[in-house]
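Visitor: Have a look; sequence and predicted model below, questions after that.
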Amino acid sequence: MTPVSRRLILLLALTCGTAVGNVYFPQAITPTIATGLHLEPGTATQVVTAVQFGYAAGIFLLVPLGDRLPHRPLLTTLLTLTGIALLAACAAPSLGPLIGASALIGVTTVVAPLIGPMAAGLVAADRRGAVGGTLLSGSIGGMLLSRALGGALSEWLGWRAPYLLAAALTLTIAACLAHALPTTTPPSTQPYPHLLTQPLRLLRTEPLLRRSCLYQAAVFAGFCAVWTSAAPLLTGPTYHLGAHAVGALALVNAATMLATPHAGRLVDRHGPDAVNRVCLLTVLAAAAILTLATLGGPTGMTALVVGTLALDIGMQSGMVANQVRIYSLRPGIRARLNTAYMTCSYLGGSLGSWTGTQAHTHLGWPGVCALTTLLTTLALTHHLTTRTPPRAPTTSPA
């Protein structure tokens, strides 16, 4: 096995962060989009929903190709298409074209779920944990920093500026990967239709995969409902703040990057079920704390900071537990297992963004918190009433 340099791993982590950031920075700039395009604040959140639905579709349609195509041309092509879509969003004259470009951004920016399995095949077994942690930290950093930078930049230069910066960064990384990535041999020669349908078959035959998908979809739906509604809350009459406040709130939650490695060690020690239970309880506590954000002032802001931090830690740590569970099922087809898992997760997030917007429009911020509580309670009830079935050893299909 050819040694993989630390510089390449850091480049891959930066790539994950950039790609994931393209999904999340629109959450922070919906107020400036509404102002710039003369829309109602709730209408502008359709951009967030579009990019998340696109991301779920891209995971389902494109991530299985990681088992079929060489990684270097696949990743560089997807990043180049993402850069073009970001430029199209930057130039969008109205909401309709912006929603269309946002959906295309979501479909093509799915390189992070491709890089994880690729990196596992490039490094020795005793380095996979450390490399996986580095890539996850890059993704979390991109999610947080993109919202912080996007909110500040949109308030300073307008809502188009974050799209232009994201396009420049994405295209630059595509050029770097074209020269830095080693040549890889596809692990599978199966036709694309088989790769596309196997995640669906795995969902039908693997109860532990279905469990992980349910937990993450429910929690991620609540997570997206909160963050999609945070922008109108902070810029509305309760706080009278600018779009930069959403980014600053996200930046405070950078502590999540320190929590996920610890969660991984806890999963190794106690198993994914125990960690899932704690994570679901943490999200419930976060939803209760977040209801106090309606008080405004220092008390409300403190509740918002503490609540979103607990929500982020619970969601991201639960993702670590869920992925450990599914990766132990059939090591030879992890990309397709990850396809099923991530598709369900982002479908949940997309629905959470939409239902969160509806809840905030009709019921206000307490309605968003109640929605998060309901979703998490459903997942926790299933967790507490379901036994983990004993599992016989399985072999990877040819």
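Guide: Thanks, I have it. From a predicted model like this one, the values you see are computed outputs, not experimental measurements.

Visitor: rest of the way, CA atoms for contacts and neighbours
Guide: Fine.

Visitor: In the helix or strand A120 falls within, which residues are buried?
Guide: A120 belongs to helix 111-122 when assigned by DSSP states H and E. Buried positions in helix 111-122, judged by neighbour count with 16 or more other CA atoms under 10 Å: V111, A112, P113, L114, I115, G116, P117, M118, A119, L122.

Visitor: Quick check: next helix or strand after it?
Guide: Downstream of helix 111-122, the first helix or strand assigned by DSSP H and E is helix 128-157.

Visitor: what packs against that following helix?
Guide: When contacts are defined as 3 or more CA pairs under 8 Å, 6 or more residues apart in numbering; DSSP states H and E, helix 128-157 packs onto helix 6-24, helix 26-37, helix 111-122, helix 160-180, helix 244-252, helix 256-270.

Visitor: Mind checking the ones you listed for the one nearest to L337?
Guide: Proximity to L337 (CA to CA) singles out helix 111-122 among the helices and strands packed on helix 128-157, at 10.6 Å.

Visitor: Could you check the angle that closest one makes with helix 128-157?
Guide: Note on geometry: by axes from the mean of the first three to the mean of the last three CA atoms, to 10 degrees, helix 111-122 and helix 128-157 are set 150 degrees apart in direction.

Visitor: So which other helices or strands are in contact with helix 111-122?
Guide: helix 6-24, helix 71-90, helix 128-157, helix 334-363.

Visitor: I'd like the next helix or strand past the second one.
Guide: Translated: helix 71-90. helix 95-108.

Visitor: neighbouring contacts of that following helix?
Guide: 22-23, 37, 44, 46-48, 50-59, 78-79, 81-82, 85-86, 88-89, 92 (CA atoms under 8 Å, 6 or more residues apart in numbering).

Visitor: try stretch 164-171
Guide: T18, A19, N22, L79, T80, T82, G83, I84, L86, L87, C90.

Visitor: now do stretch 377-395
Guide: L208, L214, Y215, A218, V219, R277, L280, L281, L284, L329, R330, G332.

Visitor: which of those residues lies closest to L11?
Guide: Closest approach to L11 among the contacts of stretch 377-395 (CA to CA): G332, at 25.6 Å.

Visitor: Relative to S5, how far out is that closest one?
Guide: 25 Å (CA to CA, to the nearest Å).

Visitor: Settle it for me: which of those two has more neighbours?
Guide: Neighbours around G332 and S5, counted as other CA atoms under 10 Å, are more numerous at G332. The numbers are 16 against 10.

Visitor: Give me the secondary structure label for the more buried one.
Guide: helix (DSSP: H, G, I helix; E, B strand; the rest coil).

Visitor: Check it against this one:
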Amino acid sequence: MSPVTPVLSRPLTLLLSVACGIAVANIYFPQAISPLIADDLGVTDASAALVVTCAQLGYAAGIFLLVPLGDRLRHRGLVTTLLALTCAGLVLAGTATALPVLAVASVLVGLTTVVPQILIPMAAGLADPARRGAVTGTLLAGLIGGILLARTFSGTLGAWFDWRAPYLVAAALVLVLTVALAVALPPTTPSTDRRYPALLAASWHLLRTEPLLRRSCQYQVLVFAAFSAAWTALALLVTGPRYGLGTEAVGVLALVGAASMFVTPFAGRRTDGSGPDAVSLWCVLGALAAALLLLTGLLGGPVGLVGLGAGMLLLDVATQSGQVANQARIFALRPEARARLNTAYMTCAFLGGSAGSWLGVRAYAAFGWTGVCALAALLSGLALLRHALRGRSEPASNPRATSPAGHPDVPAGR
């Protein structure tokens, strides 16, 4: 079956960009409010932080189980159904009175909020070829904006009201977005009639047969785990006795990451010129340096906050830029299978992020902020070791093949 390819209007492109930002924020905003959840529900900080892990595990499962349906089903029905389920999950989370209910709701939200992973390839296929890059860049900007503002949004609302407010406000936004996309999305035709089990099996097959895909997944699993461990534990440090600040301080630190948006295009140009392996090496070294820089958070006061901001910025830059290199490497393998390559890669990346969140909280509980920094350094060091041991029998990465994507949450298959 051949897809219908209407030209994408600029207003619809902007709406899709906003949709990407609102949807992806649901995975990241719980990181800033886990201390508030612990206080209200009477559980430990480590237990409350499981909400973050559950959302990321759900997201990894959604990428693997639901994103391939973007090739099999009509986009309007698929997207609006997923958003409606996300809204229900957010309402359930915002009204939960016990941690198990909140954990289940978080899994549901993560599972169904994979809409950006469906919208970006869809938009690239609908756009006029002459505007495809601009359309992709616009949706990418919205997605990164959602990631960067998510913690600021939840930290501020949580400080003003309580931890439930971000969930209920997010539910209202998703409901409005569901209605808007139900009206605005153009009709599309599925690009394949392959059965669902065959779509799922394709990603596993690629992971087994493509060594460069496996290596890219290993890089991102380790670096994204370090990233998630640091961000999940940061809320506990900043709101704890050393700093004694509110959750809005976590949101302010998150805004520092906005500067990383300006580094991603440079990473793409370096990948074009030097190849993905060279960029991957610098990113792994950057993540290792960030773990050491984050130790300055032990100093407390303004100096410690500046060190935390600088360390988180460097870690964000390393994670995003590494994503550019990794996706350049994998999308050069089989251009006709980019969506399936992306499904395998992103599933692995968010499984790594989920593990990092879980390990970060436990490292903080056992060893404090020093333990979190040591964990991030260990994970980055393992990525560096993997780079040093990359197989001589692997096919060379194509230095000229790159992807416009640049963040752990940005799909580029189209």
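Guide: That came through, no problem. These figures come from a predicted structure and were not determined experimentally.

Visitor: Just give the TM-score of the two.
Guide: For this chain pair, the superposition-based TM-score is 0.95 by TM-score structural alignment, normalised by the length of the first structure; 392 aligned residues with a CA RMSD of 1.5 Å.

Visitor: residue in the first structure matching M261 of the second structure?
Guide: Matched to the first structure by TM-score structural alignment, M261 of the second structure sits across from M257.

Visitor: Relative to Q52 of the first structure, how far out is that match?
Guide: Taken as CA to CA, the span from M257 of the first structure to Q52 of the first structure is 22 Å.

Visitor: Neighbour count: these two, which is higher?
Guide: Each of M257 of the first structure and Q52 has its neighbours counted (other CA under 10 Å); Q52 has more, 28 against 22.

Visitor: how close does that one get to R72 of the first structure?
Guide: Distance from Q52 of the first structure to R72 of the first structure, by CA to CA: 25 Å.

Visitor: how big is the angle separating the helix or strand hosting Q216 of the first structure from helix 128-157?
Guide: Element membership for Q216 of the first structure, per DSSP H and E: helix 207-235. Helix 207-235 of the first structure runs at 20 degrees relative to helix 128-157, counting by the same axes, to 10 degrees.

Visitor: give me the stretch of the second structure that stretch 211-219 of the first structure matches.
Guide: Counting by TM-score structural alignment, stretch 211-219 of the first structure sits on residues 215-223 of the second structure.

Visitor: Distance of the counterpart of L50 of the second structure in the first structure relative to R128 of the first structure?
Guide: Here L50 of the second structure is matched to Q46 in the first structure, going by TM-score structural alignment. Between Q46 of the first structure and R128 of the first structure the distance is 38 Å, computed by CA to CA.

Visitor: Ok, A254 of the first structure next?
Guide: Distance of A254 of the first structure to R128 of the first structure, given as CA to CA: 23 Å.

Visitor: hmm, back to that, buried subset of the contacts of stretch 377-395 of the first structure, written for ChimeraX?
Guide: The ChimeraX command for the buried members of the contacts of stretch 377-395 of the first structure (criterion: 16+ other CA under 10 Å) is given here:
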select :208,214,215,218,219,277,280,284,329,332
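
Visitor: for L347 of the first structure, what are its contacts?
Guide: Q52, F53, A56, A217.

Visitor: which residue in the second structure lines up with it?
Guide: Under the alignment (TM-score structural alignment), L347 of the first structure maps onto L351.

Visitor: mean shift between the host helix or strand of I59 of the first structure and the second structure?
Guide: Following DSSP H and E, one finds I59 of the first structure within helix 46-62. Compared with the second structure after fitting, helix 46-62 of the first structure deviates on average by 0.7 Å (mean CA distance after the TM-score superposition for the first structure).

Visitor: Can you check what angle separates that helix from helix 207-235?
Guide: Angle of helix 46-62 of the first structure versus helix 207-235, following the same axes, to 10 degrees, is 160 degrees.

Visitor: need the contact list for T183 of the first structure.
Guide: Neighbours of T183 of the first structure in contact, by CA under 8 Å, 6+ apart: P70, H71, R72.

Visitor: what would those residues look like in TSV with distance to L203 of the first structure?
Guide: As requested, the contacts of T183 of the first structure are exported to TSV (distance: CA to CA, whole Å):
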residue	distance to L203 of the first structure
P70	26
H71	26
R72	29
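
Visitor: got the contact list for the equivalent of C369 of the first structure over in the second structure?
Guide: Under the alignment (TM-score structural alignment), C369 of the first structure pairs with C373 of the second structure. Neighbouring residues of C373 of the second structure by CA under 8 Å, 6+ apart: A230, A291, L292, L294, L295.

Visitor: So which of those residues sit within helices?
Guide: Secondary structure from DSSP state H places A230, A291, L292 of the contacts of C373 of the second structure in helices.

Visitor: show me the contacts for the aligned partner of the last one in the first structure.
Guide: Using TM-score structural alignment as the criterion, the counterpart of L292 of the second structure in the first structure is A288. A288 of the first structure makes contacts with G307, C369, T373, as judged by CA under 8 Å, 6+ apart.

Visitor: T178 of the second structure -> the first structure?
Guide: Match for T178 of the second structure (TM-score structural alignment): A174.

Visitor: Against V111 of the first structure, how distant is its match?
Guide: With CA to CA as the criterion, A174 of the first structure and V111 of the first structure are 11 Å apart.

Visitor: So for those two, which residues contact both of them?
Guide: In contact with both A174 of the first structure and V111: L75, L79, using CA under 8 Å, 6+ apart.

Visitor: residues in contact with G17 of the first structure?
Guide: By CA under 8 Å, 6+ apart, the contact set of G17 of the first structure is A112, G138, S139, I140, G141, G142, M143.

Visitor: The fourth one corresponds to which position in the second structure?
Guide: When you say that, I think you mean I140 of the first structure. That one, I140 of the first structure, aligns with I144 by TM-score structural alignment.

Visitor: how close does that match sit to G309 of the second structure?
Guide: 18 Å.

Visitor: ok, these two, which is more surrounded?
Guide: I144 (25 against 22).

Visitor: picking that back up, now the helix holding Q216 of the first structure, how far from the chain's geometric center?
Guide: Centre-to-centre, helix 207-235 of the first structure and its host chain are 10 Å apart (CA atoms, centre = their mean, to the nearest Å).

Visitor: same thing with stretch 103-118 of the second structure?
Guide: 12 Å.

Visitor: Next: stretch 245-262 of the first structure.
Guide: 14 Å.

Visitor: Of all the residues in that stretch, which ones are buried?
Guide: Buried residues in stretch 245-262 of the first structure (16+ other CA under 10 Å): 245-254, 256-257, 259-261.

Visitor: ditto for stretch 150-167 of the first structure
Guide: Neighbour-count burial for stretch 150-167 of the first structure [16+ other CA under 10 Å]: 150-155, 158-167.
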